[in-house]
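Peer 1: Structure for the following, please:
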Amino acid sequence: MPSFLLSSRHIGAFLLAALVVLLFPGQGSQTYAAQVQDMPPGTVGHCFDGDTLRFTDRRVVRLAGIDAPELGAPLQKAGYYAREARKLLSATVLRQRVRLLPAGTVHRDNYGRFLAEVLLPDGRSLNDLMIASGAAFFYPHNDLDSRLQERLLAAQQEAIRERRGMWEHVLAQPVAEKTYLGNRQSLRFFPTDCPEAQRIKPRNRVHFGTLMDAFMAGYAPARICPFWPTAHQ
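Peer 2: Predicted coordinates:
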């Protein structure tokens, strides 16, 4: 008898919770709504590179889930296709009023930049466009929305198969035929001869026979032991 009463109470609590959801359907989306409210639209005034822009109100936005080749410091050589990526981003979005969508559970990075999906006035995703054009690669994170990650990876795989943008040149370089070691926890990969690669725990190691294999699998290059060709190669 006591167990029956306890079960009845649990059922009653469940029915009450269900009733609240039915009567107040907007409550479950309050968190998302608050996130959107925290990211008001803005007009793009400057593009730093192929994945970061600044609004005219001084807010800085990092396109979530993508990474463009590095322009480098003044005395360093730019990465291959870095200038082309910034040129494409500028031509597409400069002086445009865009909307921001939360891209995951983290809304700002360590530099205070907004992490977001950027929607153009016609509704297209700028994040998608940069990947699909071969001007940036997919940069996964555990805190990113899974649907966004799936979409960006699919766009990258198609760009690689079609050899769009940077991929035609990069995949024809000697680095494309080297072997790489990925970390299934961080989803980053290293050249196999990189000392940091040997620190990956054996159970987390993923072996890639070519550079294309690593990118097609949705892994991104680690910052350590860089191998990306320069703009002059």
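Peer 1: use CA for all of it now, contacts and neighbours both
Peer 2: OK.
Peer 1: Could you pull out the helices in this structure for me?
Peer 2: Along the chain, the segments classed as helices by DSSP state H run 2-23, 30-37, 82-93, 126-132, 146-162, 167-170, 211-216.
Peer 1: Now the second one, please; I'll put the structures next to each other:
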Amino acid sequence: MRKKSIRLLLGACALCCVCFLLQGTSAHAARYVRAVTLKNVQAEWIPDGDTVHLRSGEKVRLVGIDTPETGKDGKPAQYGAKAAKKRLRHLVKGQQLTIRSVKPHRDKYDRILGEVFLPNGTLVNELLLREGHAYYYWFKGLPQQIKSRYRNAQNQAILGGAGFWPHILDKPLSQAPWVGNRRSRRAFPKGSYHAKRLSPRNQVLFLNLREALLKGYSPSRQYSPWREKAQKNLRKVLYRAMKSRYKL
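Peer 2: A predicted model of the protein is given here:
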């Protein structure tokens, strides 16, 4: 009888622990799927060209775009990083902003993934693309309407030579052949390690980075053309890419 009581008690304790863990997991998951709309909020700090820290303490990552990386941990800032940060700060400083999140609503750093609107209705994400301060960054869950709108804004900037595009697309690495991944919409220099690992059925060949960008692909961060000082391994990548130019 005593052993039976002990077993029942242990079973009850185990059940309580499981329920507690599930409740905590559900609450955590719910936080990341809940839509967020913030109105009449103000920016407190702009750390880079695609992030806004609000006075409320929330952090907003502008969804669907990426900007050159600012220098940190001893690494130099990428080309156009300072200009993108300055432009974003100029746009949002002192403004009553509206923030609308886009699925999955938050990233792994708990930042709101969203679109930022100015009082006159201007969409900051799109404006940065149109002015050539940012590039379109595709991901699977991005709504089709946003994909089309952002891609068109970027294409206008590329074709019009806005912002950083003339400098970026004039680089030897950008003019070499690139290979796109159909599934991730990322592009890699032809002949690079990551390009070689792509399944043939997922490969899309481009004459250069410009063609890849106009098709909605974005360069993989491992081979970012915004780096002013190319890493040693990128020299080998460039050599292989240029060597394979006539093998497309």
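Peer 1: most tightly surrounded among the helices of the first structure?
Peer 2: Using mean count of other Cα atoms under 10 Å, the stretch among the helices of the first structure with the greatest mean number of neighbours is helix 126-132 (a mean of 24).
Peer 1: what about that helix, how far off from the second structure?
Peer 2: Averaged over the aligned pairs, helix 126-132 of the first structure sits 0.4 Å from the second structure after superposition, using mean Cα distance after the TM-score superposition for the first structure.
Peer 1: quick revisit: okay if I get the helices of the first structure as a markdown table plus distance to Ala68 of the first structure?
Peer 2: Formatted as a markdown table, these follow (distance: least, Cα to Cα, whole Å):
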| stretch | distance to Ala68 of the first structure |
| --- | --- |
| helix 2-23 | 43 |
| helix 30-37 | 25 |
| helix 82-93 | 7 |
| helix 126-132 | 8 |
| helix 146-162 | 12 |
| helix 167-170 | 12 |
| helix 211-216 | 14 |
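Peer 1: OK, contacts around the residue positioned nearest the centre of the first structure?
Peer 2: To find the centre residue of the first structure, average its C-alpha atoms and take the closest one (Cα atoms, centre = their mean): that gives Gly65, at 0.5 Å. Contacts for Gly65 of the first structure (Cα atoms under 8 Å, 6 or more residues apart in numbering) come out as Asn127, Phe138, Tyr139, Pro140, His141, Leu144, Leu148, Gln149, Leu152.
Peer 1: redo that, cut-off 10 Å
Peer 2: By Cα atoms under 10 Å, 6 or more residues apart in numbering, the contact set of Gly65 of the first structure is 51, 103-104, 115-117, 127-128, 131, 136-141, 144-145, 148-149, 152-153.
Peer 1: start and end residues in the second structure for stretch 146-156 of the first structure, please.
Peer 2: Counting by TM-score structural alignment, stretch 146-156 of the first structure pairs with residues 144-154 of the second structure.
Peer 1: Contacts for that stretch, please.
Peer 2: For stretch 144-154 of the second structure, the external contacting residues (Cα under 10 Å, 6+ apart) are 63-65, 102, 115, 125-139, 156-158, 160, 162, 165, 213-217.
Peer 1: what does stretch 199-208 of the second structure give?
Peer 2: Outside stretch 199-208 of the second structure, the residues that touch it by Cα under 10 Å, 6+ apart are 169, 172-185, 187-190, 195-198, 211-213, 215, 241, 245-246, 248.
Peer 1: May I see the buried residues of it?
Peer 2: The neighbour-count criterion (16 or more other Cα atoms under 10 Å) identifies Gln203, Leu205, Phe206, Leu207, Asn208 as the buried residues of stretch 199-208 of the second structure.
Peer 1: what do you get for stretch 95-111 of the second structure?
Peer 2: By neighbour count, with 16+ other Cα under 10 Å as the criterion, the buried positions of stretch 95-111 of the second structure are Leu97, Thr98, Ile99, Arg100, Ser101, Val102, Lys103, His105, Arg106, Arg111.
Peer 1: and which of those is nearest to Leu21 of the second structure?
Peer 2: Among these, Arg106 lies closest to Leu21 of the second structure (Cα to Cα), at 21.8 Å.
Peer 1: What separation do you get for the residue lying closest to Glu58 of the second structure once chain neighbours are set aside and Leu142 of the second structure?
Peer 2: In space, and not counting its chain neighbours, Glu58 of the second structure is closest to Arg111: 7.0 Å by Cα to Cα, 6 or more residues apart in numbering. With distances defined as Cα to Cα, to the nearest Å, the gap from Arg111 of the second structure to Leu142 of the second structure amounts to 16 Å.
Peer 1: All set now, cheers.
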